[in-house]
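this one's sequence-less:
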């Protein structure tokens, strides 16, 4: 099969011919990957940012946002069958540890993360576990939802954690409404009555945010913190969701957060530098967000089936994977997600 593999950090991956995956255990499922999301994390992997954390042996196949068609199943699989359209939770989990039994499978003690620490789905086929599979509603196609497997799941997970902190009179600020943020915005609009302000450096993205239900926008032109404070009566927002997490948004996000409020970090790449006395005196919370649980993904697919969360996509063939990665790196996928189709 064809697969996009990293051979050396700091150098572009290559499109290789490698053996097809095969069923190895009773809970295994082989999925024909009809659609694979291209994520900024893939760029960070290629750069080498994940080398120490993942410990993966090179070369390996990247791609952690996958949806497709069940091709073959292990002997103990009874909940899906060949031909089923599915989306894959990005983690392959054990189901036996305390975290899994508590429904917190994202912190499984014995998990694999295809595309991060083992072969992923920028390929024609992928081996996963039945525990990772969510069947798609008949009205959903793999290419329409693939990037929701990680980007959408992460956005939903952060919003779900923020919802209990919000009341109808509260203000939420979102930094970044592009590929990741536009999903988070739709989740916010669907799940909370609070007023949402979107901050972005692109006027085109801000216009799209208004169309998706944002109540107000702020152009990131150097005065974004002052504009947000003006909108919030000088207090800042109860919740700030930072879908960028680098290039200065970290400092902006903390400055936009009201006293006793919460700054949610979703995008990454930068550094948060906050004096501890400010954390204490302002009593602010800094909240990290990894990917969501299996149940989060199932809930997100329900919102997608209801038409309340839609993914803006720019599609490429698997053969054009390197172009898609380069376009993402060059900012040529505005306001949506790049998707590889096969």
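Nice, thanks for sending it over. Here the structure is a predicted model, which is why all the values come from computation and not from measurement.

contacts, neighbours, all on C-alpha from now
OK.

in stretch 104-117, what counts as buried?
Buried residues in stretch 104-117, counted by 16 or more other C-alpha atoms under 10 Å: 105-108, 111-117.

could you dump the residues you listed to TSV with distance to residue 231 and secondary structure?
Output for the buried residues of stretch 104-117, formatted as TSV (distance: C-alpha to C-alpha, whole Å; DSSP: H, G, I helix; E, B strand; the rest coil):
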residue	distance to residue 231	secondary structure
105	39	helix
106	36	helix
107	38	helix
108	41	coil
111	44	coil
112	44	strand
113	41	coil
114	43	strand
115	41	coil
116	40	coil
117	43	coil
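
So which of those is the closest to residue 236?
For the buried residues of stretch 104-117, the residue nearest residue 236 by C-alpha to C-alpha is residue 106; the value is 31.4 Å.

Excluding chain neighbours, what is closest to that closest one?
residue 293 (5.4 Å; C-alpha to C-alpha, 6 or more residues apart in numbering).

What of residue 66?
In space, residue 66 is closest to residue 36, 4.6 Å off (C-alpha to C-alpha, 6+ apart).

Included below, for side-by-side comparison, is a second structure:
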């Protein structure tokens, strides 16, 4: 089969032939990929940012946002049939550790993360676990929802954590109207009564946000932090959802967070530098966010089936992965890029 393989950090991945995976364990599931999302994390992987954390052996196949159709199942799998349309929770989890039994499977003590530390889904086929599979609603095409498997799940997970803090009359600032941000805004609108203020450096991206549920927009122009403070009577927002996390956005997010507020860090790449006295004296929080649970994905897909959360996507054939990466890296890509084998 064809697969997008990374051979060396700081070098572009290549499309090549590799053996097709098989269902060798009782709960294995082989999925024929219908769409694999391209994520900024893939750029960070290529740059080597994940090398020390993933400890993956190169070469390996990229792709951690995957959807498709059941192709083959292990001997113990009874609820899935070949041809079923599915989306995949990003992790392959054990089901037995404390985190899994608590429904917090993103922190499974014995997990694999296809596309991060084992072979992923930028390929014609992917092997995962029956525990990771969510069936799609009738009529939903895998390529249309693949990016919900990670980008959507991450945004939903952060919004779900923030929702108890977002009472009617509160303000939530969304930093970034791109691939994650456009999902986060929709989740906020579906799940809360907060005022949604979206920041982005791209006027075209901002122009799209009212359709997603944004109440107000602010162009990132050097004065944007002051504008947000003015909009909140100098206090700042109860919650800031930072979907950028680099190039200064991470510091802006902290500055826009009010006393006792929470700065949710979702995008990454930069460094947050906050004096300890500022955390103590204002009781502000910095909250990390990593993907989401299996149940989070089920809930997100329910919102998608109801038309409350949809994806803005651009599709590329698998052999155009270099073009897709270049478009994402240069900021030409609106929404999410999807590779279709």
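Looks like it came in fine. Remember, predicted model here, so these are calculated numbers, not experimental data.

overall similarity of the pair, as a TM-score.
Aligned and superposed, the two chains score 0.99 in TM-score terms (TM-score structural alignment, normalised by the length of the second structure); 341 aligned residues with a C-alpha RMSD of 0.6 Å.

ok, back up a step: please produce CSV containing the buried residues of stretch 104-117 of the first structure, extended by distance to residue 258 of the first structure.
Formatted as CSV, those follow (distance: C-alpha to C-alpha, whole Å):
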residue, distance to residue 258 of the first structure
105, 32
106, 30
107, 30
108, 34
111, 37
112, 38
113, 36
114, 38
115, 37
116, 36
117, 38
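
Nearest to residue 248 of the first structure among those?
residue 116 (26.5 Å).

what does the closest one align to in the second structure?
By TM-score structural alignment, residue 116 of the first structure lines up with residue 116 in the second structure.

Give me the number of neighbouring residues for the closest residue to that match other than its chain neighbours.
Of all residues not flanking residue 116 of the second structure in the chain, residue 54 sits nearest, at 6.3 Å (C-alpha to C-alpha, 6+ apart). Applying other C-alpha atoms under 10 Å, we find 15 residues neighbouring residue 54 of the second structure.

How are the helices of the stretch 151-300 of the first structure distributed by residue range?
Ranges of helices in the stretch 151-300 of the first structure, per DSSP state H, counting those that start in this stretch, are 151-162, 181-191, 203-211, 224-231, 249-256, 276-282, 294-305.

Show me the one of these that comes nearest residue 23 of the first structure.
helix 294-305 (22.0 Å).

For the closest one, give me the average deviation versus the second structure.
Aligned to the second structure and superposed, helix 294-305 of the first structure gives a mean residue distance of 0.3 Å (mean C-alpha distance after the TM-score superposition for the first structure).

Specify the angle between that helix and helix 181-191 in degrees.
On the basis of axes from the mean of the first three to the mean of the last three C-alpha atoms, to 10 degrees, helix 294-305 of the first structure is oriented at 80 degrees to helix 181-191.

Helix 294-305 of the first structure maps to which residues in the second structure?
With TM-score structural alignment as the criterion, helix 294-305 of the first structure aligns to 294-305.

Contacts for the matching stretch, please.
For stretch 294-305 of the second structure, the external contacting residues (C-alpha atoms under 8 Å, 6 or more residues apart in numbering) are 89, 103, 105-106, 132, 134, 136-137, 148-149, 152-153, 156-157, 309-310.

Show me which of those residues are buried.
Buried subset of the contacts of stretch 294-305 of the second structure (neighbour count, 16+ other C-alpha under 10 Å): 89, 105-106, 132, 134, 136, 148-149, 152-153, 156-157, 309-310.

so which pair among those is furthest apart in space?
The widest separation within these (C-alpha to C-alpha) is 24.7 Å, between 105 and 310.

re earlier: with respect to residue 342 of the first structure, which of the helices of the stretch 151-300 of the first structure lies nearest?
helix 151-162 (20.3 Å).

elements contacting the closest one?
helix 181-191, helix 294-305 (3 or more C-alpha pairs under 8 Å, 6 or more residues apart in numbering; DSSP states H and E).

Tell me which residues are up against that helix.
By C-alpha under 8 Å, 6+ apart, helix 151-162 of the first structure touches 39, 65, 179-181, 183-184, 187-188, 191, 239, 241, 264, 266, 289-293, 296-297, 300.

Let's see that with 7 Å instead.
The set of residues external to helix 151-162 of the first structure that reach it, using C-alpha atoms under 7 Å, 6 or more residues apart in numbering, is 180, 183-184, 187-188, 289-292, 296-297, 300.

what's the mean deviation for that helix versus the second structure?
Helix 151-162 of the first structure differs from its equivalent in the second structure by a mean of 0.2 Å after superposition (mean C-alpha distance after the TM-score superposition for the first structure).

So what angle separates the directions of that helix and helix 294-305?
In terms of direction (the same axes, to 10 degrees), helix 151-162 of the first structure departs from helix 294-305 by 110 degrees.

Check the offset of helix 151-162 of the first structure from the chain's centre.
Relative to its chain's centre, helix 151-162 of the first structure lies at 8 Å (C-alpha atoms, centre = their mean, to the nearest Å).

one step back: out of the helices and strands packed on helix 151-162 of the first structure, which is closest to residue 256 of the first structure?
With C-alpha to C-alpha as the criterion, residue 256 of the first structure lies closest to helix 181-191 of those, at 17.1 Å.

what's the angle between the closest one and helix 203-211?
Comparing the axes of helix 181-191 of the first structure and helix 203-211 via the same axes, to 10 degrees yields an angle of 20 degrees.

Quick one: residues in contact with helix 181-191 of the first structure.
By C-alpha under 7 Å, 6+ apart, helix 181-191 of the first structure touches 152, 155-156, 159, 209, 212-213, 243, 308-309, 311.

Which residue comes closest to residue 341 of the second structure once chain neighbours are left out?
Among residues not flanking residue 341 of the second structure along the chain, residue 318 sits closest, at 5.0 Å (C-alpha to C-alpha, 6+ apart).
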